[in-house]
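**Q** Return atomic coordinates for the entry below.
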Amino acid sequence: MLDELHVSNVALIRDATLRPHEGLTVLTGETGAGKSALLSAIKLLMGERADASAVREGADALSVEGRFFLRGTDDPDGTVVSRRVSAQGHGRVSIDGRMASVRELAEGVGRTIDLCGQHEHQRLLQPQAHVELLDAWTGEGAARAREEYGVALAEARAAAAELERVREMTRSAADRLEEASFVVRKIDEVAPEEGELERIEELLPKAEHAEALVSAARGAHEALTGDGGVEDVVSSALSELRAAERYDEDLSPLVRQVEGALIEMEDAAAGLRDYADSVEFEPEDLRRMQERMAALQGLLRSYGPRMEDVCERRERAREVVAAASDGDKLLERARRELDAAEARLAEKADELDRVRAEAAPRFAGAVTEQMSLLEMGSAQLLIEMERLPRAQWGEQGPSRVELMYRPGAGLSARPLRKIASGGEISRVMLACKVVLGEADGTETLVFDEVDAGVGGSTAVALARVLARLAKTHQVIVVTHLAQVAVMGQAHYLVTKSGGDVPETTLSEISGEERVAEVARMLSGDTSPTSLEHAAEMLERAFGGSS
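**A** Presented below is the predicted three-dimensional model:
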């Protein structure tokens, strides 16, 4: 939910703040007052493309800030996002004070807002979006069936790719058989074992320098323990210090240090002795190890640089050899796996179509019912499903799902995008939103002139439906209808001043100001009759509160 919107230097707006109600908020004003600039600001927070031409004349940059309280989060401070665009076209996005990308903005708060404008590229006119509407309304059943279908589709695509790989391998196997056989033979002659290279790399230096290692250990041992060695010298020094310690206790710490050093030397001498005894020097073992290392390094030079690469090369070569000698069996196995994957996919496709086909008339009927409340007469919304050829199956499913519009009971249904007028599409879209309720995942709905071409009893019906929608969504409506304006829990007036550089201002109105604005919308003036009528409309809408 949008809690607050602050706009600076966007088109004719120098500075404006909007604090929409959590229910229905209406924006009214004369044509050309600058309401479209507010919509442009909301679009920027949705992650849409920035345009430097939107920067107010004479300003260095525009900025839009918004605070959102998103469904499913309990942050008392909400999420604060901002968008800045310089007059040179450079942009900057931040979310809760940290730098972010436009894509992150679009995939975050942008997904919680749906701008439903008569002049926008509305989702309702895009057939690929129709299935999303149906699935959102159908709920968990459609989500589960679609997920299972998606898994089966991915498995079928993988099986098809594997069959093509085997076919290609089989086709070229004869040409590569001689080379592959040579590779398998050369690697199998060495037969490298897992971890063998690492073990030899660790042991070989020790084996190659065994004599030097033994000599060094024994020499050090002799230097420590031999006649006149370090231990004798330190022992003699320790005896003298112990004798002197009787006369001066300050020597005690030094005596302990020398005693510790002597103990460490004795331990080191024992360790050197054990080490020298442990080093085995077998010339034949060394020769075999060196030969093995040379063989492994030869494989690395030919097929490396890693032993994993050598093993992978052997497996690929074995496949080529197998394909040349047993290609038909490999192909048959790949075909069987593809057939099995396609059978699973067909089963999941049928299930997805069944779920949608069962839900489609109920969804269409619910939307049609709302359309009748919007004074659309006997017009109906229908959903047409057509199973596509297997080659055209995609992530959305195996069938084309499209909204069809029947203007009257005796007329044929045709695709909504081809037959409905702009005003009709706006009302059908509104009906869909009401039916979807909370299922569509959108928290804030912004309607731009959804009331175009509407008047009389239809205007009253439209206002009631918008008020009903505001029970499940935050709704912001730009309207020219007084019948809609009086239903808003919050009412903002958009005005434009004159001068060389016009300025659009935004102010929340109530009381007499709101009565006057509704009167203007009714008759274009604020005569006593218009004011009285406006006050009555607000009285009926809010029981005395305006």
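**Q** C-alpha from now on. contacts and neighbour counts both.
**A** Fine.
**Q** Contact partners for residue 160?
**A** Applying CA atoms under 8 Å, 6 or more residues apart in numbering, we find residue 160 in contact with residue 338.
**Q** The helix or strand harbouring it: what's the following helix or strand?
**A** Per DSSP states H and E, residue 160 falls inside helix 140-190. Once helix 140-190 ends, the next helix or strand along the chain (criterion: DSSP H and E) is helix 196-208.
**Q** And that following helix, what does it pack against?
**A** When contacts are defined as 3 or more CA pairs under 8 Å, 6 or more residues apart in numbering; DSSP states H and E, helix 196-208 packs onto helix 283-303.
**Q** Try it again at 10 Å.
**A** Contact here means 3 or more CA pairs under 10 Å, 6 or more residues apart in numbering; DSSP states H and E; on that basis helix 196-208 packs against helix 210-225, helix 283-303, helix 307-373.
**Q** angle of it against helix 210-225?
**A** 50 degrees (axes from the mean of the first three to the mean of the last three CA atoms, to 10 degrees).
**Q** want to put them side by side, so please do this one too:
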Amino acid sequence: MLTHINIRNFAIVEQLDLDIPNKLTVVTGETGAGKSIMIDALGLALGNRADSGSVRHSADKAEILATFDVHNNPAARSWLQARDLDADHECILRRVIAADGRSRAYINGTPSPIQSLKELGEMLVSIHGQHEHQALLRRDTHRLLLDEFAGLNQQAKAVADAFRHWQTAQQAFEHFRDHAKEMQDRADLLRFQINELDELKPVAGELATLEAEHKKLSNVESLLSRGQQALTGLSEGDPSLVDQTHSVLHLLKDMLDEDPGLKEMTELVESARIQLDEAGTSLRHYLDSLDLDPEHYQTLDSRIAAYFHLGRKHRVDPQQLAELWHELQTELDAIDGGEEKLAKLEQAAEAARTAYLAAATKLSKGRAKEAKKLGKLITEKVQPLGMPGAEFQVDLQPLSTEQYSANGLETVEFIVRTNPGQPAKPLNKVASGGELSRISLAIQVACAAKTNVATLVFDEVDVGIGGGVAQIVGQLLRELGHHNQVMCVTHLPQVAAQGHTHLHVNKQTSKNQTHTDIAKLSQDEKVAEIARMLGGLKISEQTLAHARELIEESQA
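**A** Here you go, the predicted model:
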């Protein structure tokens, strides 16, 4: 249940800090005072869309903090525990909206996506607005209400998931079947291309190696000629550099006997002689390795030409032929075995259809069982609301096979008989605006009684009713408040009198600013407020007496 709400710089509220009691809390105030502001702020804390208009004029941000006790809410506790957000049966939702419209959300102090607020919020609070009776004209709303009442939301989601899986599997089967000829033609082309590449057997990185070797062999005669000249001068000529260095070294060693200061120079020359010897040996090995075999050269030339030919043919860099060869083979492997694969796809589609029908049939049985209960309950709730002869039904009509959908095997439609002896018809065919408001309220109260959500909010759902009917509406909400925490924004004194707690919204306007305050009323203040709602600006003793009477009747 909601235990506390703190609002700062939201709309025309500068600062609001309220503890929210259990049972039925009514919220009243003058028209335009901002009675729904607290509900709007709570909606933002629960993940509703925000914009820059939410921020109080001249403020840089708005902030809403809602605290919930989830001790008796196992679904919310499990959700929090699964995400490591639980905090000793307390849940604090915080929403901060900047003046530029950007917002941030927090769950128990941890930054969280707005979608997470919505998921969790649906387990904490159910808000019923004054315009919900318009949604009653849509069949989708009827289905959702029945599933909510019957506790079938998870089954309905499973059916939707199964339907999507079936459709995906069916489309895969049909696509493969319808494109079998195209795929066979593609397979023939792939085999031809792969056979060409099989002859080459390209290897990643091979072309660069072949081109380097080809370049070397193309210049082998020049390399041999110049290499031999270098070898002659280095070590095989007469005299060679090695011979001359050896002679210089001999002279230096003779001089070293007479002058030890020449030792370092002698060592340098000795090192040079050794390196010249090694260079001569390496050059000889290099020249010996040069191959004048024209057959090998032709083999290299042909393989390089094959690389470039296939590269042009396949419109790829010759260096990428090895990768292309692998990709073509992979694609062919995926296409080959077409008949076997088609059979597997057909089996998968049929299995998915069977799974969908099983889940949808189970859902249909659950809907059929609960539809009668919901119709009977709404009838019981709506008859005292000035519609004594009304009879409400939830009509389920099976769909043809071609019409099966993610919503199941049937349509769900609310129909009503407003007077005895008349046929039951859809709501938009028989219900007037006032009747639709009362039917909407009866549905909301009936469905709220079955909800697992602890906190129920009704925002001016009593629009369009009055008199004795309004008093019955108040009694329904008060009865609901014995089992749930209920908050109701109302303009009817008959409803307000039923509240266990009464909050009053007051708008104050100064020279440059407008403020809205919400205060908990004492018993005497409650009498005065209900008298105002009954009699307008001038409150007489008779009006006050009437207000006391309404309050006493609510507590009887």
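**Q** Give me whichever of the helices and strands packed on helix 196-208 of structure 1 is most buried.
**A** helix 307-373 (a mean of 19; mean count of other CA atoms under 10 Å).
**Q** Correct me if wrong: residue 189 of structure 1 contacts residue 295.
**A** Yes - taking CA atoms under 10 Å as the definition, residue 189 of structure 1 is a contact partner of residue 295 at 9.4 Å.
**Q** So which of the helices and strands packed on helix 196-208 of structure 1 is nearest residue 257 of structure 1?
**A** helix 210-225 (17.7 Å; CA to CA).
**Q** Which part of structure 2 matches the closest one?
**A** Matched against structure 2 by TM-score structural alignment, helix 210-225 of structure 1 finds no partner residues.
**Q** Tell me how far that helix lies from the chain's centre.
**A** 64 Å (CA atoms, centre = their mean, to the nearest Å).
**Q** and if you look at stretch 324-338 of structure 2?
**A** So, by CA atoms, centre = their mean, the centroid of stretch 324-338 of structure 2 is 35 Å from its chain's centroid.
**Q** same check, this time on stretch 467-482 of structure 1
**A** 30 Å.
**Q** Look at it and report the distance between its end residues.
**A** Chord length of stretch 467-482 of structure 1, first to last residue, is 14 Å (CA to CA, to the nearest Å).
**Q** which part of structure 2 lines up with it?
**A** Against structure 2, stretch 467-482 of structure 1 falls on residues 478-493 (TM-score structural alignment).
**Q** Any buried residues in that stretch, and which?
**A** 478-481, 484-493 (16 or more other CA atoms under 10 Å).
**Q** residue contacts, the residue nearest to the spatial centre of structure 1?
**A** Centroid-nearest residue in structure 1: residue 107, 6.6 Å away (criterion: CA atoms, centre = their mean). Residue 107 of structure 1 makes contact with 46, 47, 101, according to CA atoms under 10 Å, 6 or more residues apart in numbering.
**Q** That one corresponds to which position in structure 2?
**A** By TM-score structural alignment, residue 107 of structure 1 lines up with residue 119.
**Q** quick one: the helix or strand harbouring its match to structure 1 mean distance?
**A** When elements are assigned from DSSP H and E, residue 119 of structure 2 belongs to helix 114-124. Once fitted to structure 1, helix 114-124 of structure 2 is off its aligned match by 2.4 Å on average (mean CA distance after the TM-score superposition for structure 1).
**Q** picking up where we left off before, can you list residues touching both of residue 189 and residue 295 of structure 1?
**A** With CA under 10 Å, 6+ apart, residue 189 of structure 1 and residue 295 have no common neighbours.
**Q** Residue 120 of structure 1 contacts residue 448, correct?
**A** Yes - under the criterion of CA under 10 Å, residue 120 of structure 1 makes contact with residue 448 at 9.1 Å.
**Q** of the two, who's got more company?
**A** residue 448 (22 against 10; other CA atoms under 10 Å).
**Q** and the counterpart of that one in structure 2, what does it touch?
**A** Under the alignment defined by TM-score structural alignment, residue 448 of structure 1 is paired with residue 459 of structure 2. Residue 459 of structure 2 makes contact with 27, 35-36, 39-40, 127-131, 487-490 under the criterion CA under 10 Å, 6+ apart.
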